[in-house]
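# Dropping a prediction and its sequence here:
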Amino acid sequence: MSKLIEYVNPIVEQRADPWVYKHTDGYYYFTASVPKYDLIEVRRSKTIEGLNDATPVVAWRKYETGPMSANIWAPEIHFIKGKWYIYYAAARTTETNNGLFDHRMFVLENASENPLEGEWVEKGQIKTKWESFALDATQFEHNGVHYLVWPQKDPDIEGNSNIYIAEMENPWTIKGEQVMITTPEYDWERIGFLVNEGPAVLKKNGKVFISFSASATDHHYCMGLLIADENSDLLDPKSWEKHPEPVFTTNEENGQYGPGHNSFTVSEDGEHDVFIYHARNYKEIEGDPLYDPNRHTRAQILTWDDHGYPVFGVPVADGKPVKN
């Protein structure tokens, strides 16, 4: 029997869009959106809860002007073929939009063994089919092929963002056609904004799962799930099935609002899948939810049903152990 795993939330306060990756060196590497959206930081710890006290190192800062000068959102750190990469979204500031919804996706590279050291080099923008709002890029490898998954605005489709997949030529370049695998179609994906964003990939039980987030970033924010067979053509939209209901939502009883934008990792003993996400502990927000800083990073054990599908449960209350 594996050891009981407990986490006490929140893990890290005022860090939204959290990304946690456990490397072969035994460290958990963490990055997330910071409240001022002005830089990218990385920290590491041997434990998930230890990330709270780990010293953050600034990997990159936004520019004063130009295409990477505003709203640095949702960085992710990945290790690909011996090098570290950070995927992030950045916008340009104009007199009319203040950098909102003018994002593009960019990549940083670091050849150091420890990504808290060495130099982060800009590899440039990830070019896609359109020059349109694009963000939240993530990547994964499957059967020897690297894929990029990301949300983007199709100029010909109503709404804010759909999610696309494409094969990768290298960590900052896609090749071939990008294909749409989900668009906001259900009511729960269309509250406030028509949004599918924040994809995260988990492979298990003969399936490829992609969680994603939907609707506005207030208490309506929630998580959905896409499922594909591991032997299917992941570049064929027909391979992907969307769960018709959200899989993780606001829980008023536990005082958790707008859970979403998750990542997946494993427990310290390697025996359990863990999902990392953000949520607020209050419902009413003054002003634009994007500028409310209190989306805190949280962790929970992911369980599995008899059919091999993930069970996310409900967001637990602050200050109580999360038990498997």
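Arrived safely, thanks for sending.
# Going by C-alpha atoms from here, please, whenever you check contacts or count neighbours.
Will do.
# Report the distance from stretch 53-73 to the chain centre.
On the basis of C-alpha atoms, centre = their mean, to the nearest Å, stretch 53-73 sits 17 Å off its chain's mean C-alpha point.
# Any buried residues in it, and which?
56, 59-60, 62, 67-73 (16 or more other C-alpha atoms under 10 Å).
# swap in stretch 141-154?
Across stretch 141-154, burial judged by 16+ other C-alpha under 10 Å covers 146-154.
# and the two most separated of the buried residues of stretch 53-73?
Spatial extent of these (C-alpha to C-alpha) is set by the pair Pro56 and Pro67 at 25.1 Å.
# Kindly indicate which of the buried residues of stretch 141-154 lies nearest Gly260.
Nearest to Gly260, judged by C-alpha to C-alpha, of those is Pro151 at 14.8 Å.
# give the contact list for that closest one.
134-137, 161-164, 196-199 (C-alpha atoms under 8 Å, 6 or more residues apart in numbering).
# second one coming, line it up with the first:
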Amino acid sequence: MPPTRRHAPARARALPLLSAALLALLALLQPGAPTARAGTAPAPPAAAAAGTFTNPVVTQNGADPTIVRYNGYYYHLGTTWASHWEIRRSPTVGGLRNATPTTVYRETVASRCCNFWAPELHRLNGPNGLRWYLTYSAGVSGNIDHQHVHVLESAGNDPLGPYTYKGQVDPYGDNRWMIDSSYLTLPDGRLYLLHSFWEGGTQNLYAVRMSNPWTPTGRAARIATPTHAWEKQGAGVNEGPVILQRGGRTFLTYSASHCDTPDYKLGLMELTGSDPLAPGAWRKFPDPVFQRNDAAGVYGPGHNFFFPSPDGKEVWIAYHANSSPSQGCGGTRTTRVQKVNWKADGTPDFGTPVSTSTVLPEPSGTPALTGRE
């Protein structure tokens, strides 16, 4: 999550730790300040041996990562803080580090031009059949108190686009501050948009039924709010919801506590009812499932995404993290990945974040390179 993204005016008064110094950092992260966006990020480690890699896999624009796999390639995109989206493509996870970014969309409309945050890329059925949909948060130049959720649609089946703007998602009809959008598709085809905003002094999770990837039907329902102490470090925050489905079960990971602290972390929920909007339909697990690993030098791991291995036998998690407890919501956050394991009861086991010196094998089924870029 970008720095100071937690304070709309009322929230800024409630959270004194979100200071003028952080606002100054946000200004540095605007277009035209590349040193603040990327210059403070750690230098990438030396390349690992063929068939292996080390974290981080992306350093420039590595926060709030999405990685998808399609037609033999991995595609990565992350927060740019600017007015455009860019995607890296590689046949291997390790190859993403040096892949040349392709700009797939650039915005010129002033009301949604800037502060591009938290992109997610999903292949969904829409009015034109299967298309890629890029959902994200954006607002106006120089002010983060007007962030809203927007959706782009690809012209065809290429994740690199081109993309066209489809609309702002506003399930409340009041143009409220709203971030961290993601989709939930149920087996019967019902589509929901998950998102986060501040209400009642905390940042909560909400879901709304969608008639297509950019059009809500009715109002959203709150599905989670910070209740545990580990969700309230720095501020009471539940954000960054992402769905993980396996064996007929639907799990939801989310990021908890304030992103400016090293205690930003992941929590887990499970859909136990048939209606995601119904009270009590979600069970929240009592303990965090992925958090700082001081021994490995990993701090503030969060805002994740999931992607499959080439052979479909493994699930991998992409997430961002820092390499120092003093780093926060800025350009120091880099994209890291590791494999998800599974417990005997069928719940995911994320383990602990690995160090940047840990050599990891490419996901199972990765084919030998044949000269593809």
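Received it, and whenever you're ready, just let me know what you need. Keep in mind the model is a prediction, meaning the values are calculated, not measured.
# tm score of chain vs chain?
After superposition, the two chains reach a TM-score of 0.88 (TM-score structural alignment, normalised by the length of the first structure), with 304 aligned residues with a C-alpha RMSD of 1.9 Å.
# what range in the first structure does stretch 310-325 of the second structure sit on?
The alignment of stretch 310-325 of the second structure onto the first structure (TM-score structural alignment) covers residues 268-283.
# First-to-last residue distance for the matching stretch?
Terminal residues of stretch 268-283 of the first structure are spaced 32 Å apart (C-alpha to C-alpha, to the nearest Å).
# do stretch 345-361 of the second structure as well
26 Å.
# now Leu160 of the second structure, nearest residue through space, not along the chain?
Leaving out its chain neighbours, the residue that sits closest to Leu160 of the second structure by C-alpha to C-alpha, 6 or more residues apart in numbering is Val104, at 5.9 Å.
# Next: Thr135 of the second structure.
Val151 (4.4 Å).
# The one you found corresponds to which position in the first structure?
Val151 of the second structure maps onto Val107 in the first structure, by TM-score structural alignment.
# Pull up the aligned stretch in the first structure for stretch 34-48 of the second structure.
On the first structure, no counterpart of stretch 34-48 of the second structure exists by TM-score structural alignment.
# next one: stretch 228-243 of the second structure
Aligned by TM-score structural alignment, stretch 228-243 of the second structure falls on residues 186-201 of the first structure.
# Wait, the residue nearest to Leu160 of the second structure touches Trp85, no?
Yes - with contact defined as C-alpha atoms under 8 Å, Val104 of the second structure reaches Trp85; the gap is 5.8 Å.
# Show me the helices in the stretch 51-200 of the second structure, by range?
Counting by DSSP state H, counting those that start in this stretch, the stretch 51-200 of the second structure forms no helices at all.
# those strands in it, which residues are they?
Using DSSP state E, counting those that start in this stretch, the strands of the stretch 51-200 of the second structure run over 52-53, 66-70, 73-77, 84-90, 102-106, 114-126, 129-140, 143-154, 163-169, 179-185, 191-199.
# Pipe the ones you listed into JSON lines and attach distance to Glu231 of the second structure per row.
Formatted as JSON lines, the strands of the stretch 51-200 of the second structure follow (distance: least, C-alpha to C-alpha, whole Å):
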{"stretch": "strand 52-53", "distance to Glu231 of the second structure": "32"}
{"stretch": "strand 66-70", "distance to Glu231 of the second structure": "23"}
{"stretch": "strand 73-77", "distance to Glu231 of the second structure": "27"}
{"stretch": "strand 84-90", "distance to Glu231 of the second structure": "30"}
{"stretch": "strand 102-106", "distance to Glu231 of the second structure": "35"}
{"stretch": "strand 114-126", "distance to Glu231 of the second structure": "20"}
{"stretch": "strand 129-140", "distance to Glu231 of the second structure": "22"}
{"stretch": "strand 143-154", "distance to Glu231 of the second structure": "23"}
{"stretch": "strand 163-169", "distance to Glu231 of the second structure": "27"}
{"stretch": "strand 179-185", "distance to Glu231 of the second structure": "17"}
{"stretch": "strand 191-199", "distance to Glu231 of the second structure": "14"}
